[in-house]
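In: how would this look folded up:
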Amino acid sequence: MQANGYLLPANEAANHRRTRSGEGRGSGEKAKPSNRVRLNGNIARRKPGKRICEYWDIDLPGFGLRVNPGGRRTWFVLFRQRGKLRRVSLGTSKDITPATARRLARAKLAEVALDGLPTRKKARAAQKSSAPLIRDYAERFWADYSRHWKPSTRKRNESAIFKEILGAFGDKRIDELAKGDILFWRDSFVERPGVFNRTLPVLSVMMGYAERLGLRPRGSNPCKGTPRYKRKPMERFFDSNEYARLATALRDYEAEQPLYVAAIRLLIFTGARCGEIEQLRWEWVQEPRLMLPDSKTGAKIIYLNRQATDVIAGLQNRTPRGLLFPSVRNPEKPIKLSMHWPKIRNRAALPDVRLHDLRHSFASVAIRDNISLMVIGKLLGHALAETTTKYAHLSDDIVADAAERVSGSIARLIGLDR
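Out: Model (predicted):
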C-alpha cells in the first residue's frame, strides 16, 4: 500500500487486522497471512467461518470485505487520513453489488487523496453555472427528441433515461458530467452489460443535444471513447436438417394456426424483420414487391420471390385495405408471432432458435449461393453497408474456393500445372 499518504501501509494494515480480530501485538502469536483475493460475487457468497474473517482486494489497496460468523458481510475501505487510520463501511453485500462497492471504495480513496488540496476550481464552478440539473434537462430532451423515435425505440429509451440515467446522474448539473463519472457508472453494470450497451448511446445523444443547446461546451461529450462491454454475438444459422425439421413442424401446426404459420413462412422466404411482417397491410402489397412506407431504417422495399408470392396468394379474405395478419380477438391489431413461436420451435427440436434467426439464416443461405454482400444488404433493407459486413465471415469458404480456382488458372497459363 502507498506509504505516508492516504492509503494504509501494508505493515499497519496487518497490525490493524490482527487488532480487530483479537490478536495482541505482544502476545507472541504468529500473525496469520492476510486473505488477499480479487473481491467479487464469488467471494461474497463464501460460507462464513467460526471467526470474523476479512478479505482484502488485490487490485484496490484498502478495499475489503468483513464476514461475520452470523453471515453478515460488510464492504469497507481502510485508509490513512491526516495521520489517523480510518475505516468506512460501504454497505452490506445484500444491499450493494461487488462492482458498486468497488466503485464507492475507489471514489472514497480518490476523495481522501485530494483532501487538503486547493478547491478553487470547485468554487468557480459553484459561482458561475446556472445550467439545469440532468433531471430537469431530461424532461426537455424527451419532449424535443422522443417524437422522432419509433414506438419500440421510445419505450426502450424511456426506461434508459428515466430509470438508468436519472438514477445515476439526476441530481448533477448538465455541465458537470465528466468522463470519470461515465467510467465509474460503467463499472456498476458489470452484471448487466447489455443494459449499459443500450443506455450509453442514449446518454451520448443527450449530451450532444445539450451542446447544441449551449448547456455544455462544444466537443465535451463525456460518453465519447467509452468502451462498451464485449458480448458474444447472438447469431444462429439454420443448416439443411434444421430447415427440414422446421418445415415439418410448420406443416403439423398449420391446421391449428394457419395465419401464424403463413406469417412465419413469409419471414423465412423474405428475410424480413418480424415486426415488418406482423404489421404488413394489403395496400402495401404491390407484387412482385412489398412497398413498406416505414421500417426500422425508413421506407423499404421487400422483394417477393415465387414462394413468398404463393404464401400471400394462399391467405383467405383478401381485402383492398387492412392487415394481412390480423389478431383474431381484435382485427384492427396485428398478430404477435412470439405467442406461438415457442411451441413451433419446440416441435422442431430447435429450442434455442429465435424468430430473428430466420433473418440471419436468409443471409447465410444467400452467402452460400454466391450473392454479394451489397445485394444481400439490399434484400435485407440495411441502411448502412457496414451492417451487412457482419455476415462476411460466412463467405470465407467461398472466397477460399475462388482463390483456389483463380490460382489454378494462373498456374495453367504459366505452365506450372504439369
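
In: from here on, contacts and neighbour counts on C-alpha atoms
Out: Will do.

In: got the buried residues for whichever strand or helix holds residue 108?
Out: Here residue 108, judged by DSSP states H and E, is contained in helix 98-113. For helix 98-113, the neighbour count (16 or more other C-alpha atoms under 10 Å) marks 98-106, 108-109, 112-113 as buried.

In: what residues does the longest helix anywhere in the chain touch?
Out: Longest helix in the chain, counting residues (DSSP state H): helix 193-212. For helix 193-212, the external contacting residues (C-alpha atoms under 8 Å, 6 or more residues apart in numbering) are 138, 141, 157, 160-161, 164-165, 174, 186, 189, 216-224, 228-229, 231.

In: To compare with the earlier structure, here is another sequence to fold:
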Amino acid sequence: MRRAKPIDLATIEIASVDLPAKGERLLYDAGAQGLAMRLRASGARSWVLLEKTGGRTMRRTLGNAALIPLDAARRMAGTQQAPSPTPSTATPSAPLFGCDARIADVMPRFLAWGEKGRWKRSTVRQMRSVTEGHILPALGRRRVRDLAPEDVTRWHLDVSAKSAAARMALSTLSGMMLYAESHGLREPGSNPCRGLRKKQRSNRGQLLPAATVRQLWAALDRLQERFPDACDAVRLLLLTGARRSEILGLEWDRIAGPRAVLEDSKAGPRTIWLNAPARAILDARKATAMGPLVFPAPNSEGPIRAIDRAWDRIREEAGIGSLRVHDLRHHFASLAVSNGIDLRLVGQLLGHHDLDSTLGYAHLSTGALANSATRVSGLIDRALRGKTGEARHA
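Out: Next up is the predicted model:
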C-alpha cells in the first residue's frame, strides 16, 4: 500500500479529523520524521513512531493524542530517533525536572500547562479538586519514575470505594504520567494507568413510552405562551438529542441548513443535526430574534443558563413525575439504537468523543437485531421453498 504524503499536523484541527469507517489509518507528520497520528474507528487518536530496524518498519505507540500536544509528540519522536550528542556538540540546558521528581513536584506544572487554553475551566476545577483530595495525599511523595501499575490499581480501588470522583482522579493521574513521559521522567508508553478502565460501562438509556412523549408535547403546547424559551428548548432537546448547554448556548451564525456546527462542546467540536420540526422551531424564533443568541438571557448579555423552574412546571403539567431534562437525550439515543441505527452513527449524533461513551446503549439493540434476524431468516426460508419473487419483495 502506498504511503500517504506527510502533512504539517500543526495546520489542522486534530480533534475534528474524520475517523475511518472501520479499522485505522495514519496521518504522517511533516514536522518530525517517522511521527504519525493513528486514527481508529473506535474514536481513539494516538501518536505512533515508525522506525526502520533491520530492514523492517517497527511501530511504537507514544501515547494518547488527546493528552499529548503535537509539540511534545515531536520532541518524543526526536528523542527516540536522534543519537546521543557528544560532549563537544551538546547544548547545555536546564531540565524542567530532576530524575527523582515526585508526583507533588510535577502535578502543579501539569495542571498549569493544561489550564492555558487546553481544558475547560470546569475541567480544571475538577482536576484540581481530585488532585488535592485524592492524588497528592496518597501518592504525592512517590517518585514519578517509580509508580507501578499495581500501585495505581490499589490506589484506584481505594478511591473508588469512598468517592464518586474516581474516574476523574484516574484520568488526571494518567494525563500527568503522559506529561511526565514527554519530559523524560518515564519511558514512552510506560504510563502505569494504562489498562485501568476510566469509564465504567453500564446499561444506559430510558426509552420513554409513547404516551409520555405525547403528554409532554401537549404540556409544552399549553405552556408555550407562559414559558416560550423553555418550551422551545425542551422541544429541541427532544428532537436532537443535544445536551442542554449546547441548545441554550446556540448562536444563529452556527446554524447552516440542517445542522448547527459547534466549535466547543463538552467533547470538543461537533455537529448537531436538525430535522424538519427542529428547523421549524428555529425559523419561528429567528423571525423575532434581536441578537446573535438563539436563547438570550432577558437580563444579561449571555444566553439563558437554566430552565429548571420552567421544567418543574412542565413536568407537573404533563404528569410525568421525576423525569430529568437529560433523560430526553437518553430517550433520543435509546430510540435510535432500538430501531437499529448503528452505535457509531448514534455516537456521532450525540457528539460522543469515542465509541466507549455510546456502548452503554448497546443492550437496547438486541430487539432490533432480533427483528432483523427474523426478517432475514424469513427471506432465506422463502428462497429455499422456491418463492424467490416473494423473497425479493419482502
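
In: just to revisit the earlier point, so which bit of structure 2 is the helix holding residue 108 of structure 1 matched to?
Out: The alignment of helix 98-113 of structure 1 onto structure 2 (TM-score structural alignment) finds no residues at all.

In: Now do that helix: which elements does it pack against?
Out: strand 73-81, strand 84-92, helix 179-187 (3 or more C-alpha pairs under 8 Å, 6 or more residues apart in numbering; DSSP states H and E).

In: Pull the distance from the second one to the chain's centre.
Out: For strand 84-92 of structure 1, the distance between its averaged C-alpha position and the chain's averaged C-alpha position is 33 Å (C-alpha atoms, centre = their mean, to the nearest Å).

In: and the alignment partner in structure 2 of residue 276 of structure 1, which of the three is it?
Out: Residue pairing (TM-score structural alignment): residue 276 of structure 1 is matched to residue 246 of structure 2. Using DSSP: H, G, I helix; E, B strand; the rest coil, the structure places residue 246 of structure 2 in helix.

In: thinking again about what came up before, which of the helices and strands packed on helix 98-113 of structure 1 is buried the deepest?
Out: strand 73-81 (a mean of 23; mean count of other C-alpha atoms under 10 Å).

In: okay, and that one goes to which residues in structure 2?
Out: The aligned range for strand 73-81 of structure 1 is empty, by TM-score structural alignment.

In: packing partners for that strand?
Out: Checking 3+ C-alpha pairs under 8 Å, 6+ apart, strand 73-81 of structure 1 ends up next to strand 63-67, strand 84-92, helix 98-113.

In: Switch the ones you listed over to TSV; also include distance to residue 366 of structure 1.
Out: Shown next, in TSV, are these (distance: least, C-alpha to C-alpha, whole Å):
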stretch	distance to residue 366 of structure 1
strand 63-67	54
strand 84-92	54
helix 98-113	44
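
In: Out of those, which gets nearest to residue 291 of structure 1?
Out: helix 98-113 (48.8 Å; C-alpha to C-alpha).

In: For the helix or strand following that closest one, buried residues please.
Out: The element immediately downstream of helix 98-113 of structure 1 (helix or strand, assigned by DSSP H and E) is helix 120-128. For helix 120-128 of structure 1, the neighbour count (16+ other C-alpha under 10 Å) marks no residue as buried.

In: again, but for stretch 216-228 of structure 1
Out: 216, 220-223.

In: do the same with stretch 228-244 of structure 2
Out: So stretch 228-244 of structure 2, judged by 16+ other C-alpha under 10 Å, has buried residues 229-244.

In: returning to that earlier point: distance to residue 400 of structure 1 added to the helices and strands packed on helix 98-113 of structure 1, as a markdown table?
Out: Shown next, in a markdown table, are these (distance: least, C-alpha to C-alpha, whole Å):
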| stretch | distance to residue 400 of structure 1 |
| --- | --- |
| strand 73-81 | 55 |
| strand 84-92 | 57 |
| helix 179-187 | 41 |
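
In: picking that back up, from the contacts of helix 193-212 of structure 1, which ones fall inside helices?
Out: 138, 141, 157, 186.

In: just checking, what residue in structure 2 corresponds to the second one?
Out: In structure 2, the position corresponding to residue 141 of structure 1 is occupied by residue 110, as judged by TM-score structural alignment.
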